[in-house]
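> how would this look folded up:
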Amino acid sequence: MRLFLLAFLVAVPSWGQIEVKDPEEVRPLPQVKGVGAPDTGKPAADKYIENTPRASSAPTNYSSGSRDHYMAVHLGYGIDSTAYEWGDKAKVDDPARLEGGVTYRIGEWINSMDLLFRAELMSFKLYEDEEKPVKLSVMPIVTFPDSNSRFPLYFGAGLGLGVFFKQLEEESALSIDLQLLAGVRFFEVFENTGFFIETGLKNHLHLLSDGQLNAVYFSGGAIFTF
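This next block holds a predicted model:
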């Protein structure tokens, strides 16, 4: 009986042993990531860089799509003007007459100035028996402060080209036009409609002749925002 028990005790430990013939066959069990555990190390850094928005390097000083655009229509009159070498006389007083035009804002320098385009018809009367000249003036104009500030006062300057539909004989049909201006504007007085008044200096030089005009003008009209 004692021999039987001794043999049993020696045989039992050998049942739990596993024979390993090749050490390479034994591989560690894969690590199981806990639920909700954050990524760490290089994968986490790569993921952060991919999800981080890149800042734009483009300049933002100029914009052509501000929240408000506006178009203004106006009528005006030359209240004090003088023409030199325009026609037969060396000097003619008060030749500037009625004028009217359209101004449209095409862009802005943010929190600074507006860029406008103005097209304007102007009429003149130099001599009683001569044909009355009529000119179309087109020019870009820079005004400040920008209209989005809603500041009522504004100032500006423009340089453009004048084309005469009617002109005195032997006078240039083209001119270089210069304008300096100042005004008061009120936006959205009635829904999207406001009004403005403006005054300033106008000068034109004939390209193909000696004619010149200096004028002070006064105008007013409506402003439509959209």
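
> all contacts plus neighbour counts: C-alpha atoms, from now on.
Fine.

> so Thr103 is in which element?
strand 96-109 (DSSP states H and E).

> Need the residues that contact the following helix or strand past that strand.
Counting by DSSP H and E, the next helix or strand C-terminal to strand 96-109 is strand 113-124. Applying Cα atoms under 8 Å, 6 or more residues apart in numbering, the external contacts of strand 113-124 come out as 95-109, 132-147.

> Could you also give me the structure for this next sequence, so I can compare it with the first?
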Amino acid sequence: MFSHKAWGQGDSAQRPRVGKSAAARYFAERNRTSEKTSDEDESDRRPGSSTSPSNAARYLGLHLGTYLDEDVYKWGANSNKNVGKLNVGVSYRMGEWVKSMDLLLRVDFSTFEFKEGRALKMSMLPLVSFPDAKSGFPLYFGGGAGVGVFFKQVRDESSLSFDYQVVTGLRLFNLIGMTGLTLEAGLKNHVLLLSDGQYNGVFVALGSVFNF
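Below is the predicted model of the structure:
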């Protein structure tokens, strides 16, 4: 009889716990586990949680450069040479297309020197570059087109232009905190809209890029 009673107690100890109280404990434990996993995932997605460029939804680039070579057609006197001088600008990443390309807004300021005087132009254009910044690949290629406005222009020349650029560059993110480095080269061209002038310039620029 003693052995039968002991066997019954052992069977009771091994019997799985069921009932409302057991179910409540099970769901409470599962909710705690789910909340912990959700918090960890949210922390991984937080912009400041990593220095990887893949976590940066936006970036802002600043560049300073100059023109190395050029062709000038019917803009100013025919004897003008090496008119392209300083180029400075900003590029802002507005979005991404199909996880393959970035859409940027670029604003450039360029100075030109002629025998007749100086010219100052602002270019504003959308620019597509690939691969996208989130890929982390350091090299990129791109192109864009937009409008140019001359704040100062050679006499009797158009104050509006059609601008287009083709660029290639090196982009290194997060070298110091959220600040990186860019090196870019390519073509920056324009066609004057209200006169016959045209300019084709080869440029190189050095800059910085900021993730946020």
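
> TM-score for the pair, please.
Here the TM-score for the pair of chains, by TM-score structural alignment, normalised by the length of the second structure, is 0.73; 160 aligned residues with a Cα RMSD of 1.5 Å.

> how about Asn211 of the second structure, what does it touch?
Asn211 of the second structure makes contact with 53, 56-60, 173-174, 178-179 under the criterion Cα under 8 Å, 6+ apart.

> distance of the counterpart of it in the first structure from Glu191 of the first structure?
Under the alignment (TM-score structural alignment), Asn211 of the second structure pairs with Thr225 in the first structure. Note on Thr225 of the first structure: its distance to Glu191 of the first structure, by Cα to Cα, to the nearest Å, is 9 Å.

> Give me the range in the second structure that stretch 190-200 of the first structure lines up against.
Under TM-score structural alignment, the match for stretch 190-200 of the first structure is residues 176-186.

> What residues sit buried inside that stretch?
Neighbour-count burial for stretch 176-186 of the second structure flags 178-186 (criterion: 16 or more other Cα atoms under 10 Å).

> Could I get the contacting residues of the residue mapped onto Asp163 of the second structure from the first structure?
Counting by TM-score structural alignment, Asp163 of the second structure corresponds to Asp177 in the first structure. Neighbour list for Asp177 of the first structure: 137, 139, 159-162, 202-205 [criterion: Cα under 8 Å, 6+ apart].

> same deal with Gln198 of the second structure?
Here Gln198 of the second structure is in contact with 72-75, 189-192 (Cα under 8 Å, 6+ apart).

> Which two of those have the greatest separation?
Farthest apart among the contacts of Gln198 of the second structure by Cα to Cα are Lys74 and Asn189. That separation is 14.0 Å.

> The two: who's more crowded?
Neighbours were counted for Lys74 of the second structure and for Asn189 using other Cα atoms under 10 Å; Asn189 has more, 20 against 14.

> ok, and what's touching the strand or helix carrying the more buried one?
Per DSSP H and E: Asn189 of the second structure is located in strand 179-192. The contact list for strand 179-192 of the second structure, computed with Cα under 8 Å, 6+ apart, reads 63, 148, 157-175, 197-211.

> Restrict those to the buried ones and give me that as a PyMOL selection.
Applying 16+ other Cα under 10 Å to the contacts of strand 179-192 of the second structure, the buried members can be selected in PyMOL as follows:
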select buried, resi 63+148+157+158+159+160+161+162+163+164+165+166+167+168+169+171+172+173+197+198+199+200+201+202+203+204+205+206+207+208+209+210+211
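
> show me the contacts for the equivalent of Tyr154 of the first structure over in the second structure.
Tyr154 of the first structure maps onto Tyr140 in the second structure, with residues paired by TM-score structural alignment. By Cα under 8 Å, 6+ apart, the contact set of Tyr140 of the second structure is 129-131, 168-171.

> and those residues as a markdown table, adding distance to Thr33 of the second structure?
As requested, the contacts of Tyr140 of the second structure are exported to a markdown table (distance: Cα to Cα, whole Å):
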| residue | distance to Thr33 of the second structure |
| --- | --- |
| Ser129 | 42 |
| Phe130 | 40 |
| Pro131 | 38 |
| Thr168 | 48 |
| Gly169 | 46 |
| Leu170 | 44 |
| Arg171 | 40 |
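
> how about CSV for the residues you listed, with secondary structure and distance to Asp102 of the second structure added?
What follows is these, written out as CSV (DSSP: H, G, I helix; E, B strand; the rest coil; distance: Cα to Cα, whole Å):
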residue, secondary structure, distance to Asp102 of the second structure
Ser129, strand, 5
Phe130, strand, 6
Pro131, coil, 7
Thr168, strand, 14
Gly169, strand, 14
Leu170, strand, 15
Arg171, strand, 13
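
> Nearest to Ser38 of the second structure among those?
Closest approach between those and Ser38 of the second structure, by Cα to Cα: Pro131, at 30.7 Å.

> In this model Thr168 seems to touch the closest one, though I could be wrong.
No: between Pro131 of the second structure and Thr168 there is no contact under Cα atoms under 8 Å: 11.3 Å.

> Need the overlap of contacts for these two.
By Cα under 8 Å, 6+ apart, the residues touching both Pro131 of the second structure and Thr168 are 139-141.

> Arrange those residues in a markdown table, one row each, with distance to Tyr26 of the second structure as further columns.
Shown next, in a markdown table, are these (distance: Cα to Cα, whole Å):
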| residue | distance to Tyr26 of the second structure |
| --- | --- |
| Leu139 | 52 |
| Tyr140 | 52 |
| Phe141 | 55 |
